[in-house]
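*Asks:* sequence first, predicted coordinates after that:
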Amino acid sequence: MNPLIKIRRDLHQIPEIGFQEFKTQAYLLSYLKSLPQQRISIKKWKTGLLVKVSGLNPRKTIGYRTDIDGLPISEQTGLPFSSVHEARMHACGHDFHMSIALGVLTFFVENPIVDDVVFVFQPAEEGPGGAEAMLESAEMREWMPDMIFALHIAPEYPVGTIAVKEGLLFANTSELFIDLKGKGGHAAYPHQTNDMVIAACSLVNQLQTVISRNVDPLDSAVITIGKITGGTVQNIIAEKARLEGTIRTLSPESMGKVKHRIEALVKGIETGYECEAVIDYGSMYHQVFNTESITKDFINYLQQGTDVKVIECREAMTGEDFGYMLKEIPGLMFWLGVESPFGLHHAKLTPNEAAIDVAVKVMTSYISFKGNQA
């Protein structure tokens, strides 16, 4: 078996959620210690790692980032190497991302280039967000890359395909939690209560007007309420209700406008339903904005120097905290085709493992090109 496929399957069995990636970190360290150590330096950061492969005569540092956490999803793939952690799954492909990163790292240990290459094994991408904090850490500041690259698996594209674009690739995202507190009571005496189920339903309907009436039709934004909870039993009017959702916009300015309008609507609910409301935006991710000059160079290199199919894709409303790194460091992220019949965050996601070698070949070739340039 291809050793990187074995690594992927091992990691697939031990998914852990953000800042709880203890087994994952230990597995990565064990593999790294099996490599020749002459050019490797390792730093721990919380449950993540930074690994520097020293170059022959370094003039700059090239960064490569992978996320390492899983999702709170119960796997339904039926694979013989399914998750052994209850209600945990690598349903966003981070097992693929790590395996590819280890493949690229191993190549440069065995085939050093002129420049240093720093590999960032980042925890908590799915939440609460590890990129921004890791970027600000003393450990990463000491090994700050001059440019940085990352990828994300794409179930909708076939193996052998890379999809990328200059500029905006992924949206600005924010979680949204709204807690409502009114006055509960007996179902037979609604006039003596302030029903938070009614208030929550009204608020959900009002939230749907934010995009249609407050965002430029030529712009794009999304508010999704994915979960509502309220009340205790069928014959008690609910004292409390909670809405949980997400906001996604194609610009930081639109995110500010959307939040301002949400806050105004919530104040109206407080007045109209005589209740208290608390808004929590949870984790917020900055847009993934690919550096235009580097992305042009990357696309040109792929088209002239490799046999992968390059698609210049559209921006997507997905979120990725790699955007914080690109906000400070020039670089890019791209989609890697893995042709799964089920999509990201699905309990039956089954990416094609042949894509691992495709990505390793592309990234070792391109980083070698960049790291040996005069």
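*Replies:* Looks like it came in fine.
*Asks:* C-alpha from now on. contacts and neighbour counts both.
*Replies:* Fine.
*Asks:* so what's the residue nearest to the spatial centre of the chain up against?
*Replies:* For the chain, residue 320 is the residue whose C-alpha lies nearest the centre (C-alpha atoms, centre = their mean; 3.6 Å). Applying C-alpha atoms under 8 Å, 6 or more residues apart in numbering, we find residue 320 in contact with 125, 170, 285-288.
*Asks:* among the residues you listed, which are in strands?
*Replies:* Of the positions in the contacts of residue 320, 170, 285, 288 sit in strands, assigned by DSSP state E.
*Asks:* now render the contacts of residue 320 as a markdown table, adding distance to residue 370 and neighbour count.
*Replies:* Converted to a markdown table, those look like this (distance: C-alpha to C-alpha, whole Å; neighbours: other C-alpha atoms under 10 Å):
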| residue | distance to residue 370 | neighbour count |
| --- | --- | --- |
| 125 | 27 | 25 |
| 170 | 25 | 26 |
| 285 | 28 | 25 |
| 286 | 27 | 22 |
| 287 | 25 | 28 |
| 288 | 22 | 27 |
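*Asks:* ok so, going back, and the ones in strands among the contacts of residue 320 as JSON lines, adding distance to residue 150?
*Replies:* Formatted as JSON lines, the ones in strands among the contacts of residue 320 follow (distance: C-alpha to C-alpha, whole Å):
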{"residue": "170", "distance to residue 150": "13"}
{"residue": "285", "distance to residue 150": "16"}
{"residue": "288", "distance to residue 150": "11"}
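*Asks:* okay, one more to line up with it:
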Amino acid sequence: MLTENDLIQIRRDLHQIPELALAEHETHAYLFDKVRSFNQEHLTIREIEELPTALLVRIAGSKPKRTIGYRADIDALPVTEDTDLPFASTHEGRMHACGHDMHMTVALGLIAYFAENQPEDNLLFFFQPAEEEENGGLLAYERGVFEGEWRPDEFYALHDTPNLPAGMIGCRMGTLFAGSAEVDVDFIGKSGHAAFPQDANDMVVAAAAFIGQIQSIVARRIDPIRSGVITFGRFNAGSIRNVIAGSARLEGTIRGLEQTMLVDLMEQIKAIAQGIAKSYGCQVVPTFTQGGYLPVENTPELTKNFIDFMQAKHPEQFKLTEPAMTGEDFGYLLSKIPGTMFWLGVEDEHPLHAATFSPKEEALAPAVSTIRDFLTFRMLQEEGE
């Protein structure tokens, strides 16, 4: 078993070696060596040739009724750390600014405990690469990682949040995180001299009109109870001030708390694109890429069970939370396998993804003990409960 000091040291070790999606080789090696240091009697470690930075750890149960999965993401962000911590990132331009070092540490703490205390049910731990981008959950599923004895009957995962006290667990029925999709819109017209606009077809004007109409989608075309977001953060057009731009490109993101909302937003964007194309005599081509970033929609029965346990056994450490518009690719796995995602409070004045984000390490030990208690409770329940 790992002590609180052990957990803190592991987190600091991992914090110093952040790596980007699908390049988490040093992180993978650290995790592998750490798991190998635990009691191996009931453990099986699996590496995946098709997804080489991923790692799976299976703990055989003594009287298994089910296989319970637990996922921890392992990648970092292209952020230059600005915390002045003595264990700050040693990889320039990369940082665990989303707290995945905390996620991995909690998972290792759970494995260490159940390696010494054989669980009743089988446990499957998935150290997942590429959560921030490249759709690691989708890649793992599509490459057949969760087949046979490696397929969990139910899946759990956490994400840390600076908005809750250290060690507090937050969860809710329904959607925890929004789904997201990238949207690119290309406008194709005709360039020309700024002095002769009648001989050109200005795509800055067309794109500006498109942006204006897009604002009406969330404001006037969807039910305000069903939250949605459309943001275009990049607009590229033209090359010089006195030449009319014959092409333009918008790049943005859409968010929705339900997959049906995302589909609705995509259809509305397509309709406006068709209208602008007709009005301005140009081509308007929207392209959508969602990958694995579906809404994180918690399975009702399992989530009620989790919330009931927390409210009964750890009421001072639990809070019902509101949905968030952030994206998380665990949503894809939950679309394939029943499960629940929840928050872990890490109490920081700085937001996720900030260069100054510094989660409180006091959250680690309570997280391990509380999730350990829940998994033990879950294993005592009969199949179908």
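*Replies:* All right, it came through fine. This is a predicted model, so every value here is computed, not measured.
*Asks:* hang on, the earlier thing: now check the second structure for the residue matching the residue nearest to the centre of the first structure.
*Replies:* Aligned against the second structure by TM-score structural alignment, residue 320 of the first structure finds its counterpart in residue 328.
*Asks:* one more: residue 85 of the first structure?
*Replies:* By TM-score structural alignment, residue 85 of the first structure lines up with residue 91.
*Asks:* what of residue 282 of the first structure?
*Replies:* The equivalent of residue 282 of the first structure in the second structure is residue 289 (alignment by TM-score structural alignment).
*Asks:* just list the residues touching that match, thanks.
*Replies:* For residue 289 of the second structure, the contacting residues are 181-183, by C-alpha under 8 Å, 6+ apart.
*Asks:* which residues of the stretch 201-350 of the first structure fall in strands?
*Replies:* Ranges of strands in the stretch 201-350 of the first structure, per DSSP state E, counting those that start in this stretch, are 221-230, 236-237, 240-249, 276-280, 284-285, 288-290, 309-312, 331-337.
*Asks:* could you export those to CSV, including columns for distance to residue 141 of the first structure?
*Replies:* Compiled in CSV, the strands of the stretch 201-350 of the first structure are given as follows (distance: least, C-alpha to C-alpha, whole Å):
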stretch, distance to residue 141 of the first structure
strand 221-230, 34
strand 236-237, 54
strand 240-249, 30
strand 276-280, 30
strand 284-285, 20
strand 288-290, 21
strand 309-312, 33
strand 331-337, 17
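*Asks:* among these, which is nearest residue 14 of the first structure?
*Replies:* With C-alpha to C-alpha as the criterion, residue 14 of the first structure lies closest to strand 331-337 of those, at 22.7 Å.
*Asks:* what range in the second structure does that closest one sit on?
*Replies:* Aligned by TM-score structural alignment, strand 331-337 of the first structure corresponds to residues 339-345 of the second structure.
*Asks:* same question, stretch 213-224 of the first structure
*Replies:* Under TM-score structural alignment, the match for stretch 213-224 of the first structure is residues 220-231.
*Asks:* so which bits of that stretch are buried?
*Replies:* Across stretch 220-231 of the second structure, burial judged by 16 or more other C-alpha atoms under 10 Å covers 222, 227-230.
*Asks:* just give me the closest of the residues you listed to residue 367 of the second structure.
*Replies:* When those are compared against residue 367 of the second structure (criterion: C-alpha to C-alpha), the nearest one is residue 227, at 30.4 Å.
*Asks:* surely that closest one meets residue 260?
*Replies:* No - using C-alpha atoms under 8 Å, residue 227 of the second structure is not in contact with residue 260; the gap is 11.3 Å.
*Asks:* kindly indicate whether residue 158 of the second structure is helix, strand or coil.
*Replies:* The three-state assignment at residue 158 of the second structure reads strand, by DSSP: H, G, I helix; E, B strand; the rest coil.
*Asks:* likewise residue 86 of the second structure?
*Replies:* Strictly by three-state DSSP, residue 86 of the second structure counts as coil.
*Asks:* what sits against it?
*Replies:* Listed by C-alpha under 8 Å, 6+ apart, residue 86 of the second structure has no contact partners.
*Asks:* which bit of the first structure covers the lengthiest helix in the second structure?
*Replies:* As assigned by DSSP state H, the longest helix anywhere in the second structure is helix 259-280. The aligned range for helix 259-280 of the second structure in the first structure is 252-273, by TM-score structural alignment.
*Asks:* can you give me the offset of that stretch from its chain's centre?
*Replies:* 26 Å (C-alpha atoms, centre = their mean, to the nearest Å).
*Asks:* in stretch 227-239 of the first structure, which residues are buried?
*Replies:* Buried positions in stretch 227-239 of the first structure, judged by neighbour count with 16+ other C-alpha under 10 Å: 228, 230-231, 236-239.
*Asks:* residues touching it, excluding its own?
*Replies:* Here stretch 227-239 of the first structure has contacts from 181-188, 190, 193-197, 240-245, using C-alpha under 8 Å, 6+ apart.
*Asks:* if we use 10 Å, what do you get?
*Replies:* Residues outside stretch 227-239 of the first structure that contact it (C-alpha atoms under 10 Å, 6 or more residues apart in numbering): 177-190, 192-201, 204, 240-245, 275.
*Asks:* before we move on, what about stretch 373-385 of the second structure?
*Replies:* Applying C-alpha under 10 Å, 6+ apart, the external contacts of stretch 373-385 of the second structure come out as 61, 63-68, 70, 110, 114, 119-123, 156, 301-302, 305-306, 309-310, 313-314, 367, 369-372.
*Asks:* list buried residues within the residues you listed.
*Replies:* Applying 16+ other C-alpha under 10 Å to the contacts of stretch 373-385 of the second structure, the neighbour count classes 61, 65-68, 70, 110, 114, 119-123, 156, 302, 306, 309-310, 314, 367, 370-372 as buried.
*Asks:* out of those residues, which sit inside strands?
*Replies:* 67-68, 70, 122-123, 156.
*Asks:* ranges for the helices of the stretch 1-150 of the second structure?
*Replies:* 4-15, 25-36, 100-116, 136-142 (DSSP state H, counting those that start in this stretch).
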